[in-house]
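Asks: got a predicted structure here, sequence first:
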Amino acid sequence: MNKLKTSGGLIAFRRKILGFKFKKLAAPVLYALGRNPKVYSLLLLQVFAGGAALYFMRPQAAPVEVLNDINGDLVTLYRVVQNHLEEFVRQFKWAISSRQVFEWQKMTRPETLTDIQRAARFFYLQHHAFAGKVSGQSFGTATTAPAINLLRIEENLSAAWQRLSGTYVENLSWLDCAERYDRAHTFHYMDPPYWQTAGYGVDFHLRTTSAWRFAALQGKVMVSINDHPDIRRVFEGFHFETIDIRYSTSNQRQGKAEVSGELVVMNWEPAALGGLF
């Protein structure tokens, strides 16, 4: 097991792996898989897409990309942005960032809405909820940054729409999706909800995350999750990297960020690609 020491922390680590090493067919990972890059392409699969921050951070798309999340509202949002961007943006005409509007949106039953209205409701709640939680939400504010600029939604989402074009968007369980798209040229990036944390919709059940399930996958797997003895026990035998990262979602009034350990689990040895950095 290694401990990564980098000024960029986890984001720099993820960007290095997902943003650069896998950006072209001639990437080192293809040679590490023993495939001819002129014949085989790389499939990048994220079975816990969530906000897909790393997907949107990539400077260049992978040849084939799949976003998956079990949260139906999230997948609806992605599909609406793909296919009905202009009507989606129209939902926010004259909208404001308001605690009362936030509470009204929370009380609205999503099953009574159209897909576009449902996507707009989800978008509004997520952009105004403290810590981006999807359950047990409370209105989030900050004293050092302004509220989301709802007038720029079209500008921001137009870029997202262009990025999503050509991407497969799934609404499956993580295991079903992983098995469906698993090939020797697949890179599985998994960023599940943290173990023993609440407020992010669907828990990550370790009982369904046995090591043999990962060992059975043909492609390369990378899992980033909080460093916990239970996690280490489940993934015993796999390669570990650890990173110290800072979080600031607990108590903003203290003005301090908590330092926590992030565990990166792989079913392959980084040395096979010439190291992570």
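Replies: Arrived safely.
Asks: only C-alpha atoms from now on, for both contacts and neighbour counts.
Replies: Noted.
Asks: where's the spatially closest residue to F139 that is not a sequence neighbour relative to N156, distance?
Replies: Excluding the flanking residues, the one nearest F139 by CA to CA, 6 or more residues apart in numbering is A129, at 4.9 Å. Here A129 is placed at a distance of 19 Å from N156 (CA to CA, to the nearest Å).
Asks: now G261
Replies: In terms of CA to CA, G261 sits 32 Å off from N156.
Asks: check E241 too.
Replies: From E241 to N156 the distance is 34 Å (CA to CA).
Asks: try it against this one:
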Amino acid sequence: MSQQQKLFDESNYVKAKPVLKWAGGKTQMLDILKENMPTKFNKYIEPFIGGGALFFELAPTNAIIADSNPELINLYKIIAENVDELIEELKEMKNEEGYFYLIRAINPETLTDVSRAARTLYLNRTCFNGLYRVNKQGKFNVPFGKYKNPKICDEENLRSVSKVLKNTTIIHSDYKDVLREYAEPGDFIFLDPPYIPISQNSDFKRYTKEQFYEEDQRELAEEVKRLKDIGCHVLLTNSNHPLVHELYKEFEISVHQTKRNINSVASKRKGEDVLVKVEQ
């Protein structure tokens, strides 16, 4: 069976793109990821879904996506279940600085699920560099992006994304709980966790109020070993940090040049991502 046959039912397949701009998103690594993924697998599981670049590229018909970020998961559930209402709300939202800060200041827990999803997508499309960052109280704190004409409502893509997500199990949970409950032999697990910071100023990827510390990285490495032992295929990305090489030294590791769009200094927008490949 070919990779394409394994990944999608072509009669129902609609090409979808990520709906979010995502710092550290994997769009620029898609070719590398696809070259290294298994050609056959059972379920696709991505428990740090973020912007979901690989997930939307593959559009697998049997998939589980998850994240610990409640706003992100609510957005994906609403796109799957109620995309029409979401589109109507997004069409009413304005790319104006004062309006942006009013929307940002709203406690999302006071909103309906649809309005909460619209707020998340609106802030992502209009804030600086599409960052999703919260403070220690869990409040979104990225400033207005001052873009002339950001695409707040990409109706065509939202409908395509909705069709893909309807086939998907979407879970708000810690990655360990998801993998312990759902990972089985023959599954393909893609892990794109919060990266180990290379510098003191690189903690821009905090997108839940809980941070991902060194001990969390070590626990993740142990989980990768467990997944291998039960017969899963695993790809993992992280920064090119000595700890990553130490934690995954028993597996195939490759280093890839990538661009970082966050730094205001163009010469510092280059980075290196590590890809860890766990084969059966």
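Replies: All right, it came through fine. All values reported here derive from a predicted model rather than from experimental measurement.
Asks: give me the TM-score for this pair.
Replies: TM-score for the superposed chains, counting by TM-score structural alignment, normalised by the length of the first structure: 0.77, backed by 235 aligned residues with a CA RMSD of 2.2 Å.
Asks: hmm, back to that, A129 and N156 of the first structure - which one has more neighbours?
Replies: Neighbour totals were compared for A129 of the first structure and N156, and A129 leads with 19 against 11 (other CA atoms under 10 Å).
Asks: verify the stated contact: that one with G140.
Replies: Yes: at 5.1 Å, A129 of the first structure and G140 qualify as touching, with contact defined as CA atoms under 8 Å.
Asks: what's in contact with stretch 249-256 of the second structure?
Replies: For stretch 249-256 of the second structure, the external contacting residues (CA atoms under 8 Å, 6 or more residues apart in numbering) are N240, H245, E272, D273, V274, L275, V276, K277, V278.
Asks: okay, and which of the residues you listed map to helices?
Replies: H245 (DSSP state H).
Asks: what's G136 of the first structure in contact with, if anything?
Replies: Counting by CA under 8 Å, 6+ apart, G136 of the first structure makes contact with G199.
Asks: and it, which of the three is it?
Replies: coil (DSSP: H, G, I helix; E, B strand; the rest coil).
Asks: next one: it from V64 of the first structure, what distance?
Replies: Taking CA to CA, one finds G136 of the first structure at 35 Å from V64 of the first structure.
Asks: try W104 of the first structure
Replies: 40 Å.
Asks: would you map the strands across the stretch 51-200 of the second structure?
Replies: Using DSSP state E, counting those that start in this stretch, the strands assigned to the stretch 51-200 of the second structure run over residues 63-67, 168-172, 188-191.
Asks: mind checking what V278 of the second structure lines up with in the first structure?
Replies: Aligned by TM-score structural alignment, V278 of the second structure pairs with N267 of the first structure.
Asks: residue contacts, that match?
Replies: F214, A215, K220, V221, M222, F238, H239.
Asks: switch to 6 Å and redo it
Replies: V221, F238 (CA atoms under 6 Å, 6 or more residues apart in numbering).
Asks: for the first structure, what spans make up the helices?
Replies: Counting by DSSP H, the first structure has helices at residues 9-14, 28-32, 53-57, 72-83, 85-90, 99-107, 115-128, 153-164, 174-181, 211-215, 229-234.
Asks: for N251 of the first structure, find the nearest of the ones you listed.
Replies: Nearest of the helices of the first structure to N251 of the first structure, taken as CA to CA: helix 115-128 at 16.9 Å.
Asks: how deep is D229 of the second structure tucked in, by neighbour count?
Replies: D229 of the second structure: 11 neighbours (other CA under 10 Å).
Asks: one more: the one 5 residues further on?
Replies: Counted with other CA under 10 Å, residues neighbouring V234 of the second structure total 23.
Asks: same question, I243 of the first structure
Replies: Counted with other CA under 10 Å, the neighbours of I243 of the first structure add up to 21.
Asks: how close does the closest residue to A211 of the first structure other than its chain neighbours sit to V259 of the first structure?
Replies: Closest residue to A211 of the first structure apart from its sequence neighbours, by CA to CA, 6+ apart: F235 at 5.6 Å. Between F235 of the first structure and V259 of the first structure the computed distance is 23 Å (CA to CA).
Asks: enumerate every residue touching the counterpart of I225 of the first structure in the second structure.
Replies: By TM-score structural alignment, I225 of the first structure lines up with N238 in the second structure. Applying CA under 6 Å, 6+ apart, one finds that N238 of the second structure lies in contact with Y195, D273, V274.
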